[in-house]
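[1] Only the shape, not the letters, is given here:
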């Protein structure tokens, strides 16, 4: 059997070199000691001393190498040499020095005391020097590399000289990574101007940002003002984005409270930070009580809103969470996420369509949900303009079938996800969502009054067990929640703009004056959950979303936040309004008023009265028309939703007048009326 060749490691080669060096060093040390003792002149050294040294050399060499080996001076990683290695070299020097004195004095010649002292000192310097010089070379090389990097590292401007700013500053200064160097600090408090934090000057307020970015050659701006109001932060960020610097911000004040204020917690500035509206605050205690130990069904649970609903509901200890989704990939993704985060959650994931009567009825019959959040819908405006019958089938008829199943099964509450596009709709998607609201209001009235005979058996609706509804005697509450565009949701402009920017442009905007209301996904879901706590039945809840935002401004801000210049690095192209699209969206119809709720940012639209019996007959006609793919579907919808009109070609002047009226209407204050339910 052939023996495997033994490999000589690099450290063993280094140890051999050290071994040979020590043979030379330990003897040279005591020779130099004699030389120093006699005035650095070899001719003055007595021959007897020199003979004793020569005779003792072989013995002392063996003694020294044995001691050095025993103290592991040939097996240490000298690039990491430290206090332990220093102690072992010192111990080796003392031990060999003592044995040198004992051996040479006993067997050869008594030597001068200075000989032993000088010998030990020189030997220590020679043995420790060669070993620590390796680490010194590495440290020096590292120091020079850091100096070179320091010349190239980012110059940082820190905004905020409060507690959060101080924590971020010190974290930057002590971090092991080359993140950059804070050159100056900005703070709006004049009392702090001209003073220093850890040697870094506070150079002025927000109006001095641009000047100091140029003065100090700033490449990165850190915004550490978590307690600032949204409007204040928006104004500061609007100034910062004009600098072209990389922007990072501390997400929220909760990090200051928990002490979790570190550089790694800072995030890239997002477009929603520039909206300038305070995030909606909800009473999570009320929501917790509403959801705890309840069986909850979320239709469309794999979508942007539906999946976030599932995330927040999962954290409030429901008895069972049922996720109903037609697209299996989305359903699988959110299922795996919830299983990881909430292993104890009783989660049921079902595939199916709200248009399928048998399927939706079977789900309600089998699981008996207490609360339903109906998020399943077609939402893409231009696509629905090309397939209007599908919008009616999925949105209107799907909502009716879901509401019908909820009513029949004795569900406590159903919350419909609606949209501001339902107000004076100019597209079939918005009109279909207005019809969904009317279905919900009608169902609530029927539930409260027991007029089940008004419920039609729609086209493709497999059965209509009215008697079962009469027998359960449960008054289901039906409400709707209306909000604007959701930042980052599927089909929203933000992901599209980011993709276009990543591809080098152009960024496409339909019209330079088009405006929209925006909110974040967590805000939208908070509103939906809060609506459940305020619901009495029949309400349409509306979020105060602040001022509308121009899509053109949104696109330009996103380009700047990506480090480019609009119309220079990334072009903006105006493509014209798409089918069914209008320049502005409204939150309320002219006939609707506002009622306040305990949350000042959430309002209730006063229901518009209509003939429910007639409406149900119209829904029956609408269902038959959609399932036969009628070419008159838009005309039929316009006969039911009187505010629906297909978009007309109007001049920019007229549209701007409408926008101005919309802005003026926002200034009117809502009448403070207590929360009331039902359909008037």
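    Here it is on my side, so go on. This is a predicted model, so every value here is computed, not measured.

[2] C-alpha only now, for contacts and for neighbours.
    Will do.

[3] In terms of helices and strands, where is residue 486?
    Using DSSP states H and E, residue 486 sits in strand 485-487.

[4] I'd like to know which elements that strand is packed against.
    In terms of contacts (3 or more C-alpha pairs under 8 Å, 6 or more residues apart in numbering; DSSP states H and E), strand 485-487 is packed against strand 518-520, helix 521-534.

[5] run the last query once more with 6 Å
    Under the contact definition 3 or more C-alpha pairs under 6 Å, 6 or more residues apart in numbering; DSSP states H and E, strand 485-487 sits against strand 518-520.

[6] Take this one as well and set it beside the first:
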């Protein structure tokens, strides 16, 4: 019988109803049980006389239906043959043992004495025939489906890898063919019927078995070790995927066989430092907590972590209706899964609306505020500078003053590394927001202000990571502004957790700086993301690669290198990844007069005056290009004719070179456009 015909028969059988499959199995067993009994008598040489005894037929007529009823009652026919395993063989063993007892009892009633050895042989043959038939059909099914499955190698032969192999055998999409493990003691052994090989054999195994994917089953391994493994796997050009972390598996948030792509966050992120629970609880547990900009990347993760610290009430303040709705649904589900009873309130509003803020804070008795609401995308704020100042500077001012007026205990400002010696409007506005909190901290003693400054977070809305993913999915090219540009990166969960702990350390006016680790070259980040996708980078040595990296010029206000500190007054704290910085500050009276001038300039749209004022403040703001605000540019004679019909989106898609000799900004079309 050809493989094609077997596959066709199996596919038809699989489409039968559960009831019909059960009937077919019972009919097969109706034949196999008598065969097992006669073979037992035949093998037992002193039982030949029983073969021709007419009473044997009567014994079988009574015992076989009773045996089938027993099999049915113990659930033997509930299992699907394609998923049969050791557990069903255990059930079959119990059923065969009971069937043997039924035959013995029936024979006694018929006046026939059966040797105990014949009954034992019957049990072994029945177990072999009934179980063997099912295992044979299962192997036929698996063999017929093999050509449709993706062959994979599992890296990691520990308990997670073993569970993964077991799960994949039932999966219609993947077929594990071998294990790879770093431990020499495992090499040559078998786990779940698959041989364990050394990492050096990977290339040969991929070619021999036609492997299309490598599954990393090391959920408990440190990120440093996972990164080493990924570096080694990069040379193979085989897509690598992973299973969820063990914490997610144990907590029930994920299953061991939920295979997903390896994210760059998995490798760039560091192994977390165990949090100080006292610091996590200090400003949150049994308190009323307000998060502004709750629907943003940082705001959303802060809300998740605040929820787990069980505040009395969690207030989500957000200007975008959809983001607020989405976040509420997620948090309600998280609370349900974690069995946390927290009142979650959704509040639409702008941080520039002080009356709305005061009303919210007073009504709910807010005790802690995490102020994440801000425009953070450097080119977007550069092109819309007035709105950036209104939201980032005066939005922070209104929120801070509302907090003081309503007696809020703690106010934590989420700042950025771009506030250090800023070359862009966004960074300057965030430094001004810090100055506001510093000044207000010394002006009053009702609200404790502190600021937490950190770099880019992986996967946030403003991060390059989502953009690179999109460009890779589209086949490239990946656009990088400069070959030497570097950035600090941190995972969103780590950043949010450190923000909460830093906020609890503040005494008033503190500027906390998170340890971001080593800066990452953006080119290397893009190259690694290409490799993780199972693709090859186009290089001079490999011109036939899949994805090309092209360079555009630095955009307005963009730096090659980011900094996290001003000055040298850096002090360590009790937390290894949180430091404090001694920053220049203005007193409130001086800052208030300055802010009045800035407010007047923004209201009258005086962009030149705005730039002058930004340079006057102790922000170390040093713009490196002409004003890039779209409204200002459109009013300039040299831009009006060429950009009269240019949309905001089109302008945003451009990159800009440094100033030309005549002082004008030269737009340069981004490669690949």
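    Perfect, I can see it now. Everything numeric in this text was worked out from a predicted model, so none of it was measured.

[7] matching residues in structure 2 for the strand holding residue 486 of structure 1?
    The aligned range for strand 485-487 of structure 1 in structure 2 is 456-458, by TM-score structural alignment.

[8] Which residues does the strand holding residue 486 of structure 1 contact?
    518-521 (C-alpha atoms under 6 Å, 6 or more residues apart in numbering).

[9] which is the next helix or strand following it?
    Using DSSP H and E, the next helix or strand after strand 485-487 of structure 1 towards the C-terminus is helix 493-502.

[10] Identify all contacting residues around that following helix.
    Applying C-alpha under 6 Å, 6+ apart, the contact partners of helix 493-502 of structure 1 are 488, 507.

[11] How far does it sit from its chain's centre?
    Taking C-alpha atoms, centre = their mean, to the nearest Å, the mean C-alpha location of helix 493-502 of structure 1 is offset from the chain mean by 17 Å.

[12] The following helix or strand past that helix against structure 2, how far on average?
    Reading on from helix 493-502 of structure 1 to the C-terminus, the next helix or strand found by DSSP H and E is strand 507-509. Its aligned residues in structure 2 lie a mean 2.0 Å from strand 507-509 of structure 1 after superposition (mean C-alpha distance after the TM-score superposition for structure 1).

[13] residue range for strand 507-509 of structure 1 in structure 2?
    Per the alignment by TM-score structural alignment, strand 507-509 of structure 1 matches residues 478-480 in structure 2.

[14] Which parts of stretch 475-490 of structure 2 count as buried, going by neighbours?
    The neighbour-count check on stretch 475-490 of structure 2 (16 or more other C-alpha atoms under 10 Å) flags 476-483, 485-490 as buried.

[15] Any chance of CSV for those residues, columns distance to residue 513 of structure 2?
    CSV is the format used below for those (distance: C-alpha to C-alpha, whole Å):
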residue, distance to residue 513 of structure 2
476, 36
477, 35
478, 31
479, 30
480, 27
481, 27
482, 26
483, 27
485, 22
486, 18
487, 15
488, 12
489, 13
490, 13
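
[16] Go through those and name the one nearest residue 285 of structure 2.
    Closest to residue 285 of structure 2 out of the buried residues of stretch 475-490 of structure 2 is residue 490 (25.6 Å), distances taken as C-alpha to C-alpha.

[17] Quick check: the nearest residue to that closest one once chain neighbours are set aside vs residue 497 of structure 2, distance?
    Excluding the flanking residues, the one nearest residue 490 of structure 2 by C-alpha to C-alpha, 6 or more residues apart in numbering is residue 457, at 4.8 Å. From residue 457 of structure 2 across to residue 497 of structure 2, the span is 13 Å (C-alpha to C-alpha, to the nearest Å).

[18] okay, the two: which has more neighbours?
    A count of neighbours by other C-alpha atoms under 10 Å puts residue 457 above the other of residue 457 of structure 2 and residue 497, at 25 against 19.

[19] So residue 323 of structure 1 lies in a helix, does it not?
    No: counting by DSSP: H, G, I helix; E, B strand; the rest coil, residue 323 of structure 1 is not part of a helix but strand.

[20] if I pick the corresponding residue of structure 2 for it, what's in contact with it?
    Residue pairing (TM-score structural alignment): residue 323 of structure 1 is matched to residue 316 of structure 2. For residue 316 of structure 2, the contact set (C-alpha under 6 Å, 6+ apart) comprises 291, 294, 346-347.
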